[in-house]
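Asks: let's see this in three dimensions:
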Amino acid sequence: MSERYVATLEGEARIRKLNIPIMRLDITPEDLNSPLSFQILMEKIMESVTKTLEEEPHPQYMAEVSIRDSLGMPVRFVVNLGDKVPYFSKDKVKVRLILEFYEEEDLER
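Replies: A predicted model of the protein is given here:
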């Protein structure tokens, strides 16, 4: 059995309510390699926007998380909290991110 390493990062998050459908789009570095691939990317974006606007809107609560990594660089990402109102008294809350590092074979035991 190998060792495990745990790192804890702390930051804050802002809770926001979105009343629009969430657009899902995958963009890869290859989408920016050439003018043709960029044109295809623009077409994917337009299709995704069109599909999103055709969907029935329903409220979703999102947390925009801001932390600093071990080198002090800012890291931001969004967590979908679902369609129920989060039970926080403020829209700005503290966040603790716990990362556990381990070898794959540890999962098999």
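
Asks: contacts, neighbours, all on C-alpha from now
Replies: OK.

Asks: residue 80 and residue 60 touch, don't they?
Replies: Yes. Contact criterion C-alpha atoms under 8 Å: residue 80 and residue 60 qualify, at 7.3 Å.

Asks: quick one more, to check against the first:
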Amino acid sequence: MLKSKQLNILNLVTVLFLVKFMSEGEKNTIKKEFKGEAKVGKVMKNFASISLKPEDLSSPVAFQMAISRLYESLMKVFESGGPESTYIAEVRITDDTGNQISIAIDLGNNIPPFSSEKVKADVQVTLYEE
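Replies: The predicted structure follows:
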């Protein structure tokens, strides 16, 4: 089973890019499939709103304001009953221009049924007109 303290940075290997153009029975649809990897781990759900932005590090005053904002957010989390844990999968793929894309998928409160914290991931994007 997975252990929450084993969450590390993911090394991505992109394997396959598929493009499908559909018009039969579908209105001008383009489907693209990306293959990558995901890292499964445990996070505190209430901490999602607590984050630093690049502009928070632009000056000492901006940093001090960010620290105050983080402190207030942490206090609200603990006042509302404390942090709630959930399992997520951090999915990483590389797009067609070489940029790494990372998304998080909430897997719920129960331990996922995977034997390893590293799993394969398929991401499908469908473009269509309404």
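
Asks: so which of residue 80 and residue 60 of the first structure has more stuff around it?
Replies: Neighbours were counted for residue 80 of the first structure and for residue 60 using other C-alpha atoms under 10 Å; residue 60 has more, 18 against 12.

Asks: for residue 66 of the first structure, give its distance to residue 100 of the first structure.
Replies: As for residue 66 of the first structure, its distance to residue 100 of the first structure is 19 Å (criterion: C-alpha to C-alpha, to the nearest Å).

Asks: which strand is the longest one in the second structure?
Replies: Identified as the longest strand of the second structure according to DSSP state E is strand 29-44.

Asks: distance from whichever helix or strand comes after that strand to the middle of the chain?
Replies: With elements assigned by DSSP states H and E, the helix or strand that comes after strand 29-44 of the second structure is helix 60-79. On the basis of C-alpha atoms, centre = their mean, to the nearest Å, helix 60-79 of the second structure is displaced by 23 Å from the centre of the chain it belongs to.

Asks: what about residue 66 and residue 100 of the first structure, which has more around it?
Replies: Counted by other C-alpha under 10 Å, residue 66 of the first structure and residue 100 do not tie: residue 66 has more neighbours, with 18 against 10.

Asks: and the more buried one, what does it touch?
Replies: Going by C-alpha atoms under 8 Å, 6 or more residues apart in numbering, residue 66 of the first structure touches 11, 12, 13, 74, 75, 76, 77.

Asks: quick test: name the residue nearest the centre of the first structure.
Replies: Residue closest to the mean C-alpha point of the first structure, counted by C-alpha atoms, centre = their mean, is residue 78 at 3.8 Å.

Asks: using the three-state scheme, assign that residue.
Replies: With DSSP: H, G, I helix; E, B strand; the rest coil as the basis, residue 78 of the first structure sits in strand.

Asks: could you find the closest non-adjacent residue to it?
Replies: Leaving aside its sequence neighbours, residue 78 of the first structure sits nearest to residue 64 (C-alpha to C-alpha, 6 or more residues apart in numbering; 4.6 Å).

Asks: any idea which helix or strand carries the aligned partner of the one you found in the second structure?
Replies: Matched by TM-score structural alignment, residue 64 of the first structure corresponds to residue 90 in the second structure. Residue 90 of the second structure belongs to strand 85-94 when assigned by DSSP H and E.

Asks: post-alignment, that strand versus the first structure, mean distance?
Replies: Average distance, strand 85-94 of the second structure versus aligned residues of the first structure after superposition (mean C-alpha distance after the TM-score superposition for the first structure): 1.1 Å.
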